[in-house]
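> Have a look at this prediction, sequence included:
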Amino acid sequence: MITSHIYHLVLKRQMTKLNAYQQTYSCFIDILFLSISLGCLFFILLGTRPLFVPDEGRYAEIIREMVNSGNYITPYLNGIKYFEKPNLFYWLGSLAVYLNGLNLWSIRGVNALLALLGCLFTYWIASKCYDRATGLCAALILGTSSLYFVMAHMISLDLTVTFFITTCLYTFLLGYQELSADKRNNYLFIAAACSALAVLTKGLIGIIFPLMVIGLSLTFIRKWRAIKQLPLLSCIAIFLLITIPWHALVQWYNPEFFHFYFIEQHILRYITTTVGHYQPVWYFIPILIIGFFPWVVFLPQTITTCLSSWRMQHHSTAIFFLVWATSIFLFFSFSKSKLIPYILPLFPPLAILVARYLVHHHTHRRGIKIGYIFLIFFSIAIACLFYWYTKHIVLPYPTMAALYLNIAGALLVIGSVVSYLWIQHSQVTLSFITILVTMWLFLLILLAATPAIDTRTIQPLAFTLKPLLQAHDEVITYNQYFQDLPFYLKQRVSILNWQNELSFGMRYQHTKQWMINDADFWQRWNSNQRIFVVMSLDEYAHFKQKHPIIQAYFIDKTIANILISNKKRSYNA
């Protein structure tokens, strides 16, 4: 009897070890699969397309100037102080340049890597809160969401701040659910550090969003007393230890920093329209529909299911994710300043909620079928839009654009129809896989098409101009600032009659040498110095009409812009 009891204890212990090994092995396989599939999605073609303007041109140039000057405290744009955003992304970009050289792949690789890590963390948190299938689906849904994919390939702060806010809230949730005090504290310390890094990426939303989501979630589940168990003083100390040094240093070297950064770029930007980017309160509704495509077709069913199960036993996790997505969406909806990527931080919780719905409520055939039907209609509309676009818009490479966009549209329609046929035959997994493969190909084809449809890039003119430049030549942008031009030329440019976001820094620097007016322009144009001028074709037509006797020598042009010079040398008139 005793022998039998010992045998069962040993067997149970061995089975426990075996289960732990199997779970670890399954987790390793999942991470490897996600890293390869999503890594290819994020890194393929990463450095092939030109910089999107204005954002990519702006932030790439700030990084270039930071590396070139060695000043990692005060950011500069075209030689002028630029305090609209903190420095962490610029530091990460500078590190990438240090490791792999100054090129688009290096700088874009920062967000591509963080996007991949964000998907892996989403898999991890969804697996711990729910199960392995939900974790896999959530990571794949997030990675193939249209806006998340786009921002993973952009030189921009939005993906970076999304990663740190997401990691902060993920680790808080794990800490809140953890029974061991030591593990709970470690999770919360990581959450505090990630919140601080989010602040260093894009400002106060890095602390506002975590506090807002956590506070509202605890209010809804009536667990405010749980705060007493949290190491608040230690978390505050970690947060301040990370955030204070740069803010103190930049204020020390630039006394004008505080008011502009905190008052104008945070408070006034949110509550007034003076900063710009004003959009109506409903602006983010269509952005969410497009940005969360194709998974948005399952979002109404997901939210309805969450609300209907509000009072079920294990509802606090779903409430946390729902509050997270809803509160950030509403926060930005009531902001006076709105830009498309602002709502990116609500995509991770939405991906988890939709994944849970598809995995655990696939018996709700009617709701899922309705989603697939809408997916077909959306796909047909997108295919038609692509066809119309290639027929009615003047593009740099119309034949190539038509080929890529029409293939992408046809692929999307075929994939959505096939996925619906699978669901009709109760093949839920095959239907999901079909959407994934379709989106994987669709997104990469669109990425390959971007050079053929990008009408705003100055890259072709910059590549023509760069080998012509000599030591004393000057490059002037006429009545506007081409944000990507300094990065391609790897030098500062002179700007005629344009200040905009550079106006604040100009108040505290002597910029007369390169921020010029009409009198300066004509003095330099008529001098012995060789001047290259980049302007839009509309500006050039106005220029020729207003100054018909002025001899301007044509060098090159695109469908939107032109490059001219005041000296003939080897150019054709």
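On my side now, so go ahead. Residues are numbered from 1 along each chain as shown.
> contacts and neighbour counts: CA atoms only from here.
Fine.
> Now for residue 210: which residues touch it?
Residues in contact with residue 210 (C-alpha atoms under 8 Å, 6 or more residues apart in numbering) are 165, 168-169, 195.
> Apply 7 Å and report the result again.
Residue 210 makes contacts with 165, 169, as judged by C-alpha atoms under 7 Å, 6 or more residues apart in numbering.
> Okay, and it sits in which element?
Using DSSP states H and E, residue 210 maps to helix 205-221.
> quick one: buried residues of that helix?
Neighbour counts over helix 205-221 (16 or more other C-alpha atoms under 10 Å) mark 205-207, 209-210, 212-214, 216-218 as buried.
> next SSE after it?
Note on helix 205-221: by DSSP H and E, the next helix or strand toward the C-terminus is helix 232-253.
> Output the contacting helices and strands for the very next helix or strand once past that next one.
Note on helix 232-253: by DSSP H and E, the next helix or strand toward the C-terminus is helix 257-258. The helices and strands touching helix 257-258, judged by 3 or more C-alpha pairs under 7 Å, 6 or more residues apart in numbering; DSSP states H and E, number zero.
> try it against this one:
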Amino acid sequence: MSTSPATPTTSRARPAIAWIAAIAVVMAFAFLGSRGIWDPDEGRYTNVALNMLDSGDWLNPQRTDDTGHWTKPPLTYWLIAASVAAFGQNPWAARLPIALSYLACVYLVWRLGRRLLPGSESTAATIYATLLLPLGAAQLITTDFPLTALQTLAVTAFVEARFGQGRAYGWLALMWLAFALAFLTKGPPGLLPLLAIVVYQFLLPQPGGRRVLSISGLVIFVVVALPWFVAVTTRHAGLLDYFVGAEIAGRIASPDFGRHPEWYGWLQIYAPTLVLGSLPWTGTLWRWVRTLPADLRRWRDPAVRREQAPLLLLTVWVLVPLLVFCIARSRLPLYLLPLFGPLALLAARQRHRDGAARPLGAWLAGWVLLALVLKAAAAYWPTHKDASVWAAAIRERAPVPVTEIVFVEDMARYGIHLHLDAEVEKISLQPIDGPRFNPEYDEDLATELRESEGEPGAIWIAKSERLAQIRAAIDANGHVLEPLGTPFRGRTLFTVHRKGAAPAAAPGADPAAADRDGRQ
């Protein structure tokens, strides 16, 4: 396979590029702001980003004013916060960085195809733009798509340094910058493609080429990636131990996170993700998988490895991170999202290898239409995950403008923060005796009651089946529970006030009557 520099884009290729761009833009932005924020994942990320905007503290990710959120480095929060600051507090703005990450990946896959698979770049970009998993993830607020875009940028820079004829130093500097930003997005998992690059360089050394692991590259990485970690670990005693022990070692070797840690968990999660996530190109990729054992045997010969250098790189880029994901005991489908870039390139090469592959035509248009229907269904299908529905129910029952939402021993729906511009907390009935970093509860009941004195805009939410127990606990702390309207999805909304004080007036209520009721 040729490893020569890409040929210039011809006039014949321009219509294909225009169609790819049109498909990608439609897929990125269709229904982007049509649904509310979904809890738990979207709610957590938007809540932390909004807390950064509200407090002006962009250094310390905060779940509430008193509770830090240290599960991820800050880059995704920064992107969401910047987008909301620029375009307003709405779901469209919160999801914009994710949609742009998807578009960046489509372009980078096209560029990688032009360099590694000349003549197949449009097919590769089309495949990536229409793969089911990237399409689904393109409008879901997590760290995974920003991470994927940065990792793909890093590999693209490496490819330009290795296979191009430009100045390798500049491309390698960009590679290290992208890996540093990937590290600021998700920590050590951001460096998995770097491990694949190191394995590739070992299998196929480049005589006289610039070394990937260089002092200058490490300096770029340290200067960009580490200052935030140094700043927060020096300010918060014990945080470094938490990062290393829980967020790194724990996710690799511990079942504590409950993310399919069983020995067969990798097969249970990753096999369906690869099969369904690669639709409608699953058959093409299956044909590549069937050829893989023969390719691996041929690559024992260094001459064959040199001849098939691009194919070797793409294969290593898939297999090395996949092996790590299978070994680690924390497993989720979106962990594999960064692998769909090289998989799209491998699928494009496989179509070229097949020779008689059917043309991209009406069937692909049908798939694009089906994908739009699925996006519309996700936007408008009723679900308990939609924080905007909860926000509407709260607004309907609230006697005064809402400033705080308190969930009592129930799942905190942090996505409500974006829709009501109100702080969201999760509290425990009993005193908190848990981990210092990322505890399950933000506060205990007694502390919250003391802090919410004189806060008429606080709305409390609890499961209706536990209301008697919660009422008794609130009463024991010298307060009174006042239900608001009918229950909503098995939850009772209520306000709390000190015994002898008047409750907040309901919409349209007589303040004098409320005052008389409070004195009785």
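It's in. Being a predicted model, the structure only gives us computed values, none of them experimental.
> Can you give me the TM-score here?
The TM-score (TM-score structural alignment, normalised by the length of the second structure) is 0.82; 476 aligned residues with a C-alpha RMSD of 3.5 Å.
> hmm, back to that, and the helix holding residue 210 of the first structure, how far out from the chain middle?
Helix 205-221 of the first structure sits 22 Å away from the centroid of its parent chain (C-alpha atoms, centre = their mean, to the nearest Å).
> Repeat that for stretch 363-371 of the second structure.
Its chain's C-alpha centre and that of stretch 363-371 of the second structure lie 26 Å apart, by C-alpha atoms, centre = their mean.
> so how much does it differ from the first structure once superposed?
Following the fit onto the first structure, the mean deviation recorded for stretch 363-371 of the second structure is 2.2 Å by mean C-alpha distance after the TM-score superposition for the first structure.
> What are the buried residues along that stretch?
Judged by neighbour count (16+ other C-alpha under 10 Å), stretch 363-371 of the second structure contains these buried residues: 367-368, 371.
> Pretty sure residue 555 of the first structure sits in a strand.
Yes - looking at residue 555 of the first structure with DSSP: H, G, I helix; E, B strand; the rest coil, it is inside a strand.
> In the second structure, what sits opposite it in the alignment?
In the second structure, residue 555 of the first structure lines up with residue 485, judged by TM-score structural alignment.
> picking that back up, pick the one among the buried residues of helix 205-221 of the first structure closest to residue 159 of the first structure.
residue 206 (12.6 Å; C-alpha to C-alpha).
> got the contact list for that closest one?
165, 195-196, 198-199.
> at 6 Å instead, please
Shown in contact with residue 206 of the first structure (C-alpha atoms under 6 Å, 6 or more residues apart in numbering): 195, 198-199.
> Please report the distance of it from residue 137 of the first structure.
According to C-alpha to C-alpha, to the nearest Å, residue 206 of the first structure stands 27 Å off from residue 137 of the first structure.
> what does residue 572 of the first structure give?
Distance of residue 572 of the first structure to residue 137 of the first structure, computed by C-alpha to C-alpha: 59 Å.
> For those two, work out which one has more neighbours and name it.
Between residue 572 of the first structure and residue 137, residue 137 has the larger neighbour count (other C-alpha atoms under 10 Å), namely 25 against 9.
> What is the longest helix along the second structure packed up against?
The longest helix of the second structure (DSSP state H) is helix 91-116. Packed against helix 91-116 of the second structure, as judged by 3 or more C-alpha pairs under 6 Å, 6 or more residues apart in numbering; DSSP states H and E, are the following elements: helix 75-87, helix 121-130, helix 144-163.
> so which of those comes closest to residue 358 of the second structure?
helix 121-130 (12.0 Å).
> Mean deviation, that closest one versus the first structure?
Following the fit onto the first structure, the mean deviation recorded for helix 121-130 of the second structure is 1.4 Å by mean C-alpha distance after the TM-score superposition for the first structure.
> And for stretch 144-160 of the second structure?
On superposition with the first structure, the average gap between stretch 144-160 of the second structure and its aligned counterparts reaches 1.2 Å (mean C-alpha distance after the TM-score superposition for the first structure).
> matching residues in the first structure for that stretch?
Mapped onto the first structure using TM-score structural alignment, stretch 144-160 of the second structure covers residues 158-174.
> Return the distance of the matching stretch from the chain's centre.
Here stretch 158-174 of the first structure is found 14 Å from its chain centre; the criterion is C-alpha atoms, centre = their mean.
> just stretch 405-412 of the first structure next, same as before
Its chain's average C-alpha position is 24 Å from that of stretch 405-412 of the first structure, according to C-alpha atoms, centre = their mean.
> and it, which stretch of the second structure?
No residues of the second structure are matched to stretch 405-412 of the first structure when aligned by TM-score structural alignment.
> just stretch 35-49 of the first structure next, same as before
With TM-score structural alignment as the criterion, stretch 35-49 of the first structure aligns to 21-35.
> can you list contacts of the matching stretch?
91-92, 99, 129, 379.
> Most widely separated two among those residues?
Across the contacts of stretch 21-35 of the second structure (C-alpha to C-alpha), the longest gap, 22.4 Å, separates 91 and 129.
> of the two, who's got more company?
Taking other C-alpha under 10 Å, residue 91 of the second structure and residue 129 do not tie; residue 129 has more neighbours (27 against 23).
> Now for that one: which residues touch it?
Here residue 129 of the second structure is in contact with 24, 106 (C-alpha under 6 Å, 6+ apart).
> any idea how far residue 223 of the second structure is from it?
34 Å.
> Next: residue 211 of the second structure.
Per C-alpha to C-alpha, residue 211 of the second structure is found 19 Å from residue 223 of the second structure.
> okay, the two: which has more neighbours?
Ranked by neighbour count (other C-alpha under 10 Å), residue 211 of the second structure and residue 223 place residue 211 first, with 15 against 12.
> about what we covered before: using CSV, please lay out the buried residues of stretch 363-371 of the second structure together with secondary structure and distance to residue 331 of the second structure.
Below are these laid out as CSV (DSSP: H, G, I helix; E, B strand; the rest coil; distance: C-alpha to C-alpha, whole Å):
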residue, secondary structure, distance to residue 331 of the second structure
367, helix, 29
368, helix, 29
371, helix, 26
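> out of these, which one sits closest to residue 456 of the second structure?
residue 371 (45.6 Å).
> From residue 44 of the second structure, how far off is that closest one?
27 Å.
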